[in-house]
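# just coords:
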């Protein structure tokens, strides 16, 4: 067939199926770009957006999910292709209960009738990874059972191995492809899919989210029966509610759409901006409206997690929109793209950021449109976003769309403003402050160690005529020593300042109370007075 790759023999048959499918739909050249084939580009006619969607659907769940991710990457592909890929749907036929029953009992380690009084044989949900059944426990409690399918895992694992190989090959063959981090993108896909295969992880996610929402009395997360749950089976409470998309049922139940949207948005923003663990797929099927305008979140098979650094960047993103600061927004895009210089954005990028802020800082933000505009701006400015932002942006846009079903006037920026205001007024937590200042102290120390050498190198180049400067030097050696001493003092001062900022809040509250203040605070006050007096004498102020 014209291809040869160094892959395990077990994947060769699956690779042949992938090659045959892509060439049949006119996508052989894609495999050539990935180093998986040769002489395939003219097979099957021209590849069109619709043909690509059909090819991915024919190849199964991994390629469907890959296409769905690509549909959100408008920084990589234009709208025509993205719109076609956004219509991808997995084509999976539900397995009969006779096959799933055996898998359920193997996971339970006992006949299912010892745990459940009833399991309805027709699934209420079916996907490529598993099927969901309505059931009742022996005590009559309504539950749902999720069971992984036995017929998909081997092929899915082979597909992930092949995609990981293709991503690495494509990056090695093309620097232009490498800058978009295809290997990282596939790792994100693999992590998400492999997590869905392990229902223990979903059970743990559900319990974690329930704990994070403990302070939200109007938010409900289903209870999980951990004793009955395992890698291949999970039992959780069945919650009966109204989907946000059923406006007629919401009205008949007397529910208030805007109030529901406010509850759901506050919970989502809290999980995103405070807990740093969020529902990665908050579509209308994963939320229910409950009586008294309460909201339920279900299905935590895929959650996103933010690092503290990414959380701060997300807050900066929202602040830039709330405060209408295009320069800050342009700097953030450069930082996300891994640019070396983020202090001075190019004029074209800053102008594009200005247009973006003008369009989206108004009330009534359409977050889906805003994220699409960001992707287009990134593509036009030849930047690249890190792959983990794709999951974040997709979740934010999905949540925004779901809330707009409940309240057409819903505005994500208005929902985010209280969190932004709180962040602007809040002092950093001691552990966060210590981490940031530790990094700063390390950088300052490194600067102190390197500055004398850099100064010597600069003076050497100056004396050799390799630097042009209109300066008269009476004694290069004396100046070098003076500059070296100054550099060391500056670096030492920076390190000392970092340590004082780190320990200051702790020391200021230490010791017994003296005249209404802790002893540590009095020490700090007299130390400040002494420092000012010393500097004034030293510099003859």
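Cool, got the structure. These figures come from a predicted structure and were not determined experimentally.
# C-alpha only now, for contacts and for neighbours.
Noted.
# now the helices: where do they sit in the stretch 401-541 of the chain?
Applying DSSP state H, counting those that start in this stretch to the stretch 401-541 of the chain gives helices spanning 412-425, 430-463, 476-507, 519-538.
# If you count contacts, what does the shortest one end up packed against?
The one in question is helix 412-425. Identification of packing neighbours for helix 412-425 by 3 or more CA pairs under 8 Å, 6 or more residues apart in numbering; DSSP states H and E yields helix 257-270, helix 308-322.
# Structure two is appended below for comparative analysis:
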């Protein structure tokens, strides 16, 4: 048991010192490479990266607080850091030291407003688990239920604010460099991180997250979520049903219990497809300490402080990307990725489509185990034009979805190296398409097409005006810009025809809905049939014009 470094100035000084030591080391190696006429390969400097990653991990364990969270967060950012950093920082999931029981006891009693002896008939002094913000103890309520009590670390809120002040300074400093701004919107990422971190400090909010996921999986026989005991829950103490099971990475125990690891991997993937594509609300921290497995198999989710929630628009665009991968619809995938924020509006769509096609054709049928053996530098060489020339970046609101999916991918690979994501994804895609083929789905398609047409009509004059201004300023080649205008004109033509079909779909669907409840007649059936014919025009009519 150890206490983290305290004191706002002292913590800020140590964090800034660590940061500038790392930056100066990087700069010296970059300058040395330039002096001998070479470019510095950050991803290829494995020995140096390993030493620096170990230094960060040790500093995080000494300091505690946000530094541990940042390390855990960065351990999932494979788009930003070399593998050596990812491997070392991932160890922070299991190495966080606990707090001495007398301190935890005082904090819990102050928050509950009563002694532990009064609140519980039994309370284990040794923690079941320790994390950066709190630790969990096994206890028994006076009514007999076995519970898990998570108590927030003393003074952690003060420590968090002190650390965030230091990180805000670091991010402002990094934001001065154009190359860094192009790779990631660090200000937005930090804001997202701060918001989520403050949410994690509110255990009442975490309890609501647990209940929301419990409702989501209430009809599932494959996923279990613990019950919340509100009588023993406050902003700094959360009491949940004590869940038993094997740690998901304890493969020996799983095999002894005759639990099929491949089935467990499939259950996990199905659970996240439901959370992300249907509800838009997901558990954002499925690391091995937060996932148990029972015979059945049943997957048990724990720790609900870090969750992600998406707007309906973002969720719909993720669906478009998902279905686009299944059907090789690169155009729709690209539009959805741009709408989400992975690429800017001026990115070269031809380059992006080629990169998407290469990625999907190369990796679609690979197992997760095979994907893990691929040299990331070889992949980077194939798509570096997209990453650098087209200003690719991970949107801030996707940082935690990326964290969840990256962690999930690692779990699934460890459980079943032969696991193929699309063996689970393709049936789910058919389910989504089936949901959209009903009359409600047709109405949504019609409305979506009209919205697309309106957006394109609005975009065309703006694009034309910007192109002419750019030519007058001598910034762009005239022919190149008018290719962009021509593409917008074609899109407008397609959208206008689709709008006509969409209006007809909407008209006949509504007619069928009005007629059907009162007179189940041939007229109602005819209205639905006609709407289906026009729906075909929505999906396929515009494509022929686009290819003319």
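In hand now; what should we look at? Predicted model only: the values in this text are computed from it and were never measured.
# Which one of the helices and strands packed on helix 412-425 of structure 1 lies nearest to residue 151 of structure 1?
helix 257-270 (34.7 Å; CA to CA).
# helices and strands around that closest one, which ones?
Contact analysis of helix 257-270 of structure 1 by 3+ CA pairs under 8 Å, 6+ apart lists strand 219-220, strand 294-297, helix 388-406, helix 412-425 as its packing neighbours.
# Onto which residues of structure 2 does that helix map?
With TM-score structural alignment applied, helix 257-270 of structure 1 matches the range 261-274 in structure 2.
# tell me the centre residue of structure 2?
With distances taken as CA atoms, centre = their mean, residue 401 lies nearest the centre of structure 2, 0.5 Å away.
# got a list of what the alignment partner in structure 1 of that one touches?
Taking TM-score structural alignment, residue 401 of structure 2 has residue 392 as its aligned residue in structure 1. By CA atoms under 8 Å, 6 or more residues apart in numbering, the contact list for residue 392 of structure 1 reads 280, 304.
# Could you check how far residue 392 of structure 1 is from residue 371 of structure 1?
Distance of residue 392 of structure 1 to residue 371 of structure 1, computed by CA to CA, to the nearest Å: 11 Å.
# Ok, residue 155 of structure 1 next?
From residue 155 of structure 1 to residue 371 of structure 1 the distance is 33 Å (CA to CA).
# do the same with residue 163 of structure 1
Applying CA to CA to residue 163 of structure 1 and residue 371 of structure 1 gives a distance of 27 Å.
# Name the residue in those two with the higher neighbour count.
The residue with more neighbours, out of residue 163 of structure 1 and residue 371, is residue 163; 22 against 19, by other CA atoms under 10 Å.
# That one pairs with which position in structure 2?
Using TM-score structural alignment, the partner of residue 163 of structure 1 in structure 2 is residue 167.
# so where does that match fall, helix or strand?
helix 156-174 (DSSP states H and E).
# Please compute how far that helix lies from its chain's middle.
23 Å (CA atoms, centre = their mean, to the nearest Å).
# how close does it sit to structure 1?
Helix 156-174 of structure 2, aligned to structure 1 and superposed, deviates on average by 2.3 Å (mean CA distance after the TM-score superposition for structure 1).
# Pull out the buried residues from that helix.
Within helix 156-174 of structure 2, the residues that count as buried by 16 or more other CA atoms under 10 Å are 156-157, 159-164, 166-168, 170-171.
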